[in-house]
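Trainee: pasted the sequence and its predicted model underneath.
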Amino acid sequence: MTEPTGLVSERGAEQVSDAPATAETPPPTQSSQVTFTVYQGPPLDTIRSLVASHFLVKDAFIDQYGIPTIQVAAEPPHEKFRTLLKELAQHNLIGAIRGAGDTLTVRVFPKPQRKGSRTTLNLALFFATVATVLAAGYFNWSNADLFTVLVEPSSVLTKASLFAVGLLAIIGLHEFGHKAATNHHGLDATFPYFIPGPPPVGTFGALISLRGPPENRDQLFDLGLSGPVVGFIVTIVIAIFSLLLSTTVSPAIAQQLITGGATQDLGFCLPLVGATPNVSCEAPLLLIVGRILMPATAQGSLLFPNQELWFAAHIGALLTFLNIVPAWQLDGGHVSRAMFGPSGHRTATLIGLVILFMSGYLVFAFFLLIMMNLTRRGFAGVEPLDDVSPVSNSRKLLYLL
């Protein structure tokens, strides 16, 4: 089983996905967990003036942690706070807004310093992952059994290459889906870090690192949803290509496979018209739909999609499922945090863990529990700077769909 691809943040900014809390200054209240380094910036009066140009200020003070804190009258802050963030950025500052009832609280922090690009590391990990995925493909299809000889007699290198192209396309474009979302919202993020792994998959996925927290829940929603959506679309495309490269086995060869004992584990196949019931193979929904598109075949034939691309698509579907589980800081966790806020996200995480345990993904469920403990954030999700404004109505509708 592979680790899902995901989106993380670098130290110095709030974590986004699939890394420990970053700040060195403890939060003043439990409702504000986004923390940064000790404030060193313009005087309080300057900060108050900036905030007062957008909100009705009730009070302004330096709290016990040395953080400029401005209390303002409650009103929909979405657009006003986005404008305030741009003005704070001119002073190398960043802000967070929290609260409920008739008072909202704006806290101002030094903007986290941007770390340099590590393109060399990105490339090194990518090429290492290409090598390990190719090796996994070679390991998976190096045995010249009866099925290989009769159904897919192509070279092992060809099989390994097809598998690598299919799988890396799914994982890589999943990450570039996240990257596209960060670019759309003007957020700074790295290129993907691929993670090499052992056979039979050859990789533990990939991640990108976000160098700053999302501004609001809309951005958090988009960051979480973009990767799985793109990854799932690519998975379907790879599965379709596996059908286009499928092999139809004649009744005579099907009988040879049965006689030779090669039907115990034929991988993914679809018995066509009148195929013998002695053949044991998996027939997922897409294969059944694909049967409609295939030309008529002789009685007793079998249809095999390209096994290498189909296996890559199978892994892609698994990655998508694991990523959209609404738990912790998985992509689905980002979406649930954006939709339901802190308390709803904790409930969603519990539900997500139950889903993983009940569906048999025990290793991954325990992995999440370990990561939740190691990062010392427990059930906490990613916190946008504006954690007051809800997601837009269009995103709520998209979530329901």
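Mentor: Cool, the structure landed. Numbering: from 1, shown residues only.

Trainee: C-alpha only now, for contacts and for neighbours.
Mentor: Fine.

Trainee: residue 73 and residue 51 touch, don't they?
Mentor: No. Look at residue 73 against residue 51 with CA atoms under 8 Å: they stay out of range, at 11.3 Å.

Trainee: so between these two, which is more surrounded?
Mentor: Taking neighbours as other CA atoms under 10 Å, residue 73 and residue 51 compare with residue 51 leading, 23 against 15.

Trainee: surely that one is in contact with residue 57?
Mentor: Yes. Between residue 51 and residue 57 a contact is recorded at 7.4 Å, counting by CA under 8 Å.

Trainee: residues shared between the contacts of the two?
Mentor: residue 70 (CA atoms under 8 Å, 6 or more residues apart in numbering).

Trainee: about what we covered before: anything in contact with each of residue 73 and residue 51?
Mentor: By CA under 8 Å, 6+ apart, the residues touching both residue 73 and residue 51 are residue 57.

Trainee: tell me which element the residue lying farthest from the centre of the chain is part of?
Mentor: In the chain, the residue that sits farthest from the middle, by CA atoms, centre = their mean, is residue 252; the gap is 45.3 Å. Using DSSP states H and E, residue 252 sits in helix 251-259.

Trainee: same deal with residue 82?
Mentor: Residue 82 belongs to helix 78-89 when elements are defined using DSSP H and E.

Trainee: mind listing what's buried along the following helix or strand past that helix?
Mentor: Scanning forward in sequence from helix 78-89 by DSSP H and E, the next helix or strand is strand 93-100. Across strand 93-100, burial judged by 16 or more other CA atoms under 10 Å covers 93, 94, 95, 96, 97, 98, 99.

Trainee: ok, so of these, who is nearest residue 313?
Mentor: residue 96 (40.9 Å; CA to CA).

Trainee: what is the neighbour count of the residue nearest to that closest one when sequence neighbours are not counted?
Mentor: Distance criterion CA to CA, 6 or more residues apart in numbering; nearest residue to residue 96, sequence neighbours excluded, is residue 385 at 4.4 Å. Neighbours of residue 385 under the rule other CA under 10 Å: 25.

Trainee: next up, a structure to set beside the first:
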Amino acid sequence: PTLVVGLSLSRLTPLPPDFSGLSLGEPLLFQFISWLIFGSVPEGLSVNLHPMGFAAWFGLLATALNLFPIGQLDGGHLTYAVFGKRSTFITLCMLCITALLTFWSRSWVVWAILLAVMLVVFGPRHPPTLDEDLPLDRSRQIVGLMALVILVLCFTPIPIEPFELIKNP
């Protein structure tokens, strides 16, 4: 509801001719709700986010971060529940892939830093559970799949990016 209300209170505004600033990456869920409210945003206009819209954007970022498969984060719990002790390998692979992506695009540096901090704070390993060999039932497997869908909807590869509007002569 916060995203819908926040975007509804936001306005389309024209960009100044020589605008430069920061651009917020738009997760799929944000893009979809924005499209429902504004349709296709014409060239030269930008969504000027209402503070509630910005709070919702930050909530999507925090949700995506929380669903990464690291230690005591929710994503770490889910990964451990589904993959057991192999979850540590998945965590380290995910961190290596993110680090490698920083060579492809500097925009991944934000995620690499956030994930490295989380890895230092929470560690790569999940503590053992009371019954390691208990398999997940169908409903818990569905919960794991739903969490993956939520991660995809809330994730943006470029959370914050410098933006410069270059005026054509």
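Mentor: Here it is on my side, so go on. These numbers come from a predicted model, not from an experiment.

Trainee: distance of the residue farthest from the centre of structure 1 from residue 268 of structure 1?
Mentor: 19 Å (CA to CA, to the nearest Å).

Trainee: kindly indicate whether the counterpart of residue 70 of structure 2 in structure 1 is helix, strand or coil.
Mentor: Using TM-score structural alignment, the equivalent of residue 70 of structure 2 in structure 1 is residue 327. Here residue 327 of structure 1 is recorded as coil under DSSP: H, G, I helix; E, B strand; the rest coil.

Trainee: could you report the distance from the counterpart of residue 362 of structure 1 in structure 2 to residue 5 of structure 2?
Mentor: Aligned against structure 2 by TM-score structural alignment, residue 362 of structure 1 finds its counterpart in residue 112. The spacing between residue 112 of structure 2 and residue 5 of structure 2, counted by CA to CA, is 31 Å.

Trainee: neighbour count for these two, which is higher?
Mentor: Taking neighbours as other CA under 10 Å, residue 112 of structure 2 and residue 5 compare with residue 112 leading, 21 against 13.

Trainee: for that one, give me its contacts.
Mentor: Contact analysis of residue 112 of structure 2 by CA under 8 Å, 6+ apart lists 95, 98, 99, 102.

Trainee: hmm, 7 Å instead?
Mentor: Residues counted as contacts of residue 112 of structure 2 (CA atoms under 7 Å, 6 or more residues apart in numbering) are 98, 99.

Trainee: how close does it get to residue 85 of structure 2?
Mentor: Distance of residue 112 of structure 2 to residue 85 of structure 2, given as CA to CA: 23 Å.

Trainee: cool, residue 13 of structure 2 as well?
Mentor: For residue 13 of structure 2 relative to residue 85 of structure 2 (CA to CA), the value is 51 Å.

Trainee: compare the two (neighbour count), which wins?
Mentor: Comparing residue 13 of structure 2 with residue 85 by other CA under 10 Å, the one with more neighbours is residue 85, at 16 against 12.

Trainee: surely the more buried one is within a helix?
Mentor: Yes. Assessed by three-state DSSP, residue 85 of structure 2 belongs to a helix.

Trainee: which secondary structure state does the closest residue to residue 84 of structure 2 other than its chain neighbours sit in?
Mentor: Residue nearest to residue 84 of structure 2 in three dimensions, not counting chain neighbours: residue 132, with 7.3 Å by CA to CA, 6+ apart. Classification of residue 132 of structure 2 by three-state DSSP places it in coil.

Trainee: cool, and residue 30 of structure 2?
Mentor: helix.

Trainee: number of nearby residues for it?
Mentor: 22.

Trainee: where do the helices sit along structure 2?
Mentor: Using DSSP state H, the helices found in structure 2 span residues 2-9, 28-38, 51-66, 74-83, 87-104, 109-122, 138-154.

Trainee: for the fifth one, buried residues please.
Mentor: This points to helix 87-104 of structure 2. Buried residues in helix 87-104 of structure 2, counting neighbours by 16+ other CA under 10 Å, are found at 87, 88, 90, 91, 92, 94, 95, 98, 99, 101.

Trainee: map residue 121 of structure 2 across to structure 1 for me.
Mentor: So, by TM-score structural alignment, residue 121 of structure 2 is matched to residue 371.

Trainee: thought residue 130 was touching residue 194 of structure 1, still the case?
Mentor: No. Here residue 194 of structure 1 does not reach residue 130: they are 9.1 Å apart, not a contact under CA atoms under 7 Å.

Trainee: so between the two, which is more surrounded?
Mentor: Taking other CA under 10 Å, residue 194 of structure 1 and residue 130 do not tie; residue 194 has more neighbours (27 against 22).

Trainee: look up the closest residue to the match of residue 70 of structure 2, ignoring the ones flanking it.
Mentor: Nearest to residue 327 of structure 1 is residue 349, by CA to CA, 6+ apart, at 3.8 Å.

Trainee: hang on, the earlier thing: flag every buried residue along the helix holding residue 82 of structure 1.
Mentor: 78, 81, 82, 84, 85, 88.

Trainee: how much space between the first one and residue 358 of structure 1?
Mentor: For residue 78 of structure 1, the distance to residue 358 of structure 1 equals 39 Å [CA to CA].

Trainee: show me what contacts residue 364 of structure 1?
Mentor: Applying CA under 7 Å, 6+ apart, no residues qualify as near residue 364 of structure 1.

Trainee: count the neighbours of residue 139 of structure 1 for me.
Mentor: Neighbours of residue 139 of structure 1 (other CA under 10 Å): 16.

Trainee: same for the helix or strand harbouring it, what does it pack against?
Mentor: Taking DSSP H and E as the definition, residue 139 of structure 1 sits inside helix 119-141. Where contact means 3 or more CA pairs under 7 Å, 6 or more residues apart in numbering; DSSP states H and E, helix 119-141 of structure 1 is packed against helix 156-184, strand 193-196, strand 203-210.
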